[in-house]
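>>> Got a sequence here, can you build the structure:
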Amino acid sequence: MFTTAAGWQTLGLLMLSNLFMTFAWYGHLKDLAAKPWWIAALVSWGIALFEYLLQVPANRIGYGAGFSLAQLKITQEVVTLAVFVPFSMLYMGQGFRSDFLWAGLCLMGAVYFIFRGA
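So this is what the prediction gives:
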């Protein structure tokens, strides 16, 4: 599936959209910690708009290129972890946890089962 231009375009858009979503969901914990929750929510919604502007085309391109709904979802989950771990360590200053590795291995199992035979 990732051997076609559409497959790589889907993956690239998913990675960019997830970067925006990770900042929308978690960036306010660092950047807006002293602000009321509703300001953080409004800022997060503003950031999330860009996530949707990338996520929707990514899913449409991927689905049109032959990805199943389950394959798109599992791909999104792998991308989520691949974006979240560096974000949590580099931006939020969290330490590496071996649980990141175990979660990644579990996701690789999910990838195997969803993509086998495709």
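
>>> Going by C-alpha atoms from here, please, whenever you check contacts or count neighbours.
Will do.

>>> I114 and K73: what is the separation?
In this view, I114 and K73 are 10 Å apart by CA to CA, to the nearest Å.

>>> out of the two, which sits in the more crowded spot?
Between I114 and K73, counted using other CA atoms under 10 Å, the more crowded position is I114 (18 against 15).

>>> which residues sit in contact with the more buried one?
Contacts for I114 (CA atoms under 8 Å, 6 or more residues apart in numbering) come out as 70-71, 74.

>>> this one next, for a side-by-side:
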Amino acid sequence: MKRYLLPALLLIVSNIFMIIAWYGHLKFSEWKWFSKLGMFSIIVISWGLAFFEYCFQVPANKMGFSENGGPYSLWQLKVMQEVITLVVFAVFSVIAFKGETLRWNHFIGGVFLVLAVYFIFKK
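The predicted structure is shown next:
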């Protein structure tokens, strides 16, 4: 079970860092000291956060990939990562950005992503 679960858990942690690096600065701009930073500084901070994303993402893909003894094909890893990204993003956007709401079309898009996972994992 560990060999199936660990890559997914690492991808979840990786995506938390990724979402914060990509979209966190939009919320952090509400902080007085952060709002004074220029674009280059924001890029450097986001890049620093992305470092931690890679610290989890690279091992997840390395140990999860079938040619390295893992349980997942390259396609399965990619689709799993995309679904995790969207779930983490949905949670982040609802918690951090109160004005953003999940609508019915977002749920339908999520259903299609789950179907994508089903078809990619189907033998």
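
>>> joint contacts of I114 and K73 of the first structure?
Contacts common to I114 of the first structure and K73, judged by CA under 8 Å, 6+ apart, are absent.

>>> just to revisit the earlier point, narrow the contacts of I114 of the first structure to those in helices?
The helices, defined by DSSP state H, take in 70-71, 74 from those.

>>> quick one: which of the residues you listed is nearest F20 of the first structure?
Here the nearest of those to F20 of the first structure, counting by CA to CA, is I74; it sits at 18.6 Å.

>>> Report how many residues lie close to the closest one.
I74 of the first structure has 19 neighbours, counted by other CA under 10 Å.

>>> After alignment, which residue of the second structure pairs with it?
For I74 of the first structure, the aligned position in the second structure is occupied by V79, per TM-score structural alignment.

>>> ok, now L107 of the first structure?
Using TM-score structural alignment, the partner of L107 of the first structure in the second structure is L113.

>>> Next: W45 of the first structure.
Alignment note (TM-score structural alignment): W45 of the first structure maps to W47 of the second structure.

>>> Quick check: that match is in a strand.
No. Secondary structure of W47 of the second structure (DSSP: H, G, I helix; E, B strand; the rest coil): helix, not part of a strand.

>>> what sits against it?
Contacts here follow CA under 8 Å, 6+ apart; on that basis W47 of the second structure touches A21.

>>> ok, it to Q57 of the second structure distance?
15 Å.

>>> now Y23 of the second structure
When distance is defined by CA to CA, Y23 of the second structure is 18 Å away from Q57 of the second structure.

>>> The two: which has the busier surroundings?
Taking other CA under 10 Å, Y23 of the second structure and Q57 do not tie; Q57 has more neighbours (23 against 15).

>>> quick one: the more buried one and I16 touch, right?
No. Contact criterion CA atoms under 8 Å: Q57 of the second structure and I16 do not qualify, at 10.7 Å.

>>> Superposed on the first structure, what's the mean shift for the helix or strand containing Y118 of the second structure?
Y118 of the second structure belongs to helix 104-121 when assigned by DSSP states H and E. With mean CA distance after the TM-score superposition for the first structure, helix 104-121 of the second structure departs from the first structure by a mean of 1.1 Å once superposed.

>>> Pick the one among the contacts of I114 of the first structure closest to A40 of the first structure.
I74 (28.8 Å).

>>> Pretty sure the closest one sits against G109.
No. Applying CA under 8 Å, one finds I74 of the first structure not in contact with G109, separated by 10.3 Å.

>>> Noted, bye for now.
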